[in-house]
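S.K.: the sequence and its predicted three-dimensional model are supplied below.
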Amino acid sequence: MPKKSITNPIVVGIHSGGVWVAEKILAHIPTDEPLSTLDITFYRDDFSRMGLHPKVKQTVLPSTEDRHVILVDDVLMSGRTIRAAMNEIFDFGRPASISLAILYDLQQTELPIHADAVGEVIRLSSTQRIKLSGPHPLTGSVVESS
């Protein structure tokens, strides 16, 4: 796949772990834009199952109309979080492109979503999960689920 020519992108982190990873990525991306953040709580397809008191954080995003967006999250599992994030991004305009950067790809997607940049591919057993701690220092580990 040919590389995209992207100038002055908007780097967008999904709360919370994606924001932590996006902060690190932003330090290496040539852009004039500050870090943007998304809270996808109300865009999730399982919102009605989560109850009436979700922990909502702030979305800070400029117009995405004809802009290149680098969407960042910590873990790509089913792809549903990324789908919800893309829906929210389109509410701010129609971007020229969206590139996806992921710290950990679990390769368990249920939707046709793949990352353009991956920190590490990890295969977990059914009793394991990823635990991200941060933001300073930002660390990730595999832990046994209870």
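M.R.: Structure received.

S.K.: going by C-alpha atoms from here, please, whenever you check contacts or count neighbours.
M.R.: Will do.

S.K.: quick one, strands of the chain?
M.R.: 10-14, 36-38, 68-76, 97-105, 117-121, 128-133, 139-144 (DSSP state E).

S.K.: name the residues of stretch 83-103 that are buried.
M.R.: Using 16 or more other CA atoms under 10 Å as the test for burial, stretch 83-103 gives 83-86, 88-89, 95, 97-103.

S.K.: with stretch 126-143 instead?
M.R.: 130, 132.

S.K.: over to stretch 15-35?
M.R.: 15-23, 25-26, 35.

S.K.: who's in contact with R44?
M.R.: Contacts for R44 (CA atoms under 8 Å, 6 or more residues apart in numbering) come out as 80-81, 84.

S.K.: got another one to weigh against that:
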Amino acid sequence: MNETAEHTIIDEMGIRRALTRIAHEILEKNKGVENCTLIGIRTRGIYLASRVAERILEIEGVPIPVGEIDITSYRDDRVKVKSVENVQEGGKIQIQDRKIILFDDVLYTGRTVRAAMDALIDLGRPQMIQLAVLVDRGHRELPIRPDYVGKNVPTSKSESIEVLLTEIDDKDGVMILQQRGKQE
């Protein structure tokens, strides 16, 4: 059977709190946001980075550049990404000698993050790359660890995580999906 059972693990308020906490942690770890750029991995990472940038603006009163990177073709076709797009103003974002905070919705095997880091490094030499994720579900295949985590959600390999964001899905939430009949 292809039926799935789902359970909400983070609601709208939980996502808001997690992103506010991540914003504070970024400010603390980097002693402000000077020389920082937030870059979201398309698609949901972009919206998470933008929301954190809004929180940082509310907290510090300082705008922070937000960019997006699409690694789909990078992973599948080995075609190189040519630039990081600025989501706020259009145009390109410079990453050379910048502190890059890379955003993704779910960290699982680490392969998406590795592809994004490869793409960023091909575009220039950031001062550093930090990783922020809304959900860390474990099961890493590569030695990648996030600097900022909204929520750690240990899962079995038969489970999956679905992140819903208002900008795409008309509501916020994180759900764990269990394939019926496929429990570990």
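M.R.: Nice, I can see it. The structure presented is a predicted model; accordingly, all values stated were derived computationally and were not measured.

S.K.: mind putting the strands of structure 1 in a markdown table, distance to R44 of structure 1 included?
M.R.: Output for these, formatted as a markdown table (distance: least, CA to CA, whole Å):
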| stretch | distance to R44 of structure 1 |
| --- | --- |
| strand 10-14 | 12 |
| strand 36-38 | 12 |
| strand 68-76 | 15 |
| strand 97-105 | 18 |
| strand 117-121 | 23 |
| strand 128-133 | 20 |
| strand 139-144 | 24 |
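
S.K.: so what's the residue count around the counterpart of P9 of structure 1 in structure 2?
M.R.: Mapped onto structure 2 by TM-score structural alignment, P9 of structure 1 lines up with C36. For C36 of structure 2, the neighbour count with other CA atoms under 10 Å is 22.

S.K.: ok, C36 of structure 2 - contacts?
M.R.: 64-65, 98-101.

S.K.: for those residues, which ones persist in structure 1?
M.R.: Under the criterion both residues aligned by TM-score structural alignment, their matches' CA atoms under 8 Å, the contacts of C36 of structure 2 that remain in contact after alignment to structure 1 are 64, 98-101.

S.K.: who wins on neighbours among those residues?
M.R.: Per-residue neighbour counts (other CA under 10 Å) across those peak at I100, which has 23 neighbours.

S.K.: and the gap between the spatially most central residue of structure 2 and I69 of structure 2?
M.R.: Nearest to the geometric centre of structure 2 sits D104, at 1.7 Å (CA atoms, centre = their mean). Separation of D104 of structure 2 from I69 of structure 2 (CA to CA, to the nearest Å): 11 Å.

S.K.: what is in contact with those two at once?
M.R.: 40-41.

S.K.: now the end-to-end length of stretch 71-86 of structure 1.
M.R.: Start-to-end, stretch 71-86 of structure 1 (CA to CA) is 9 Å.

S.K.: thanks a lot, see you next time.
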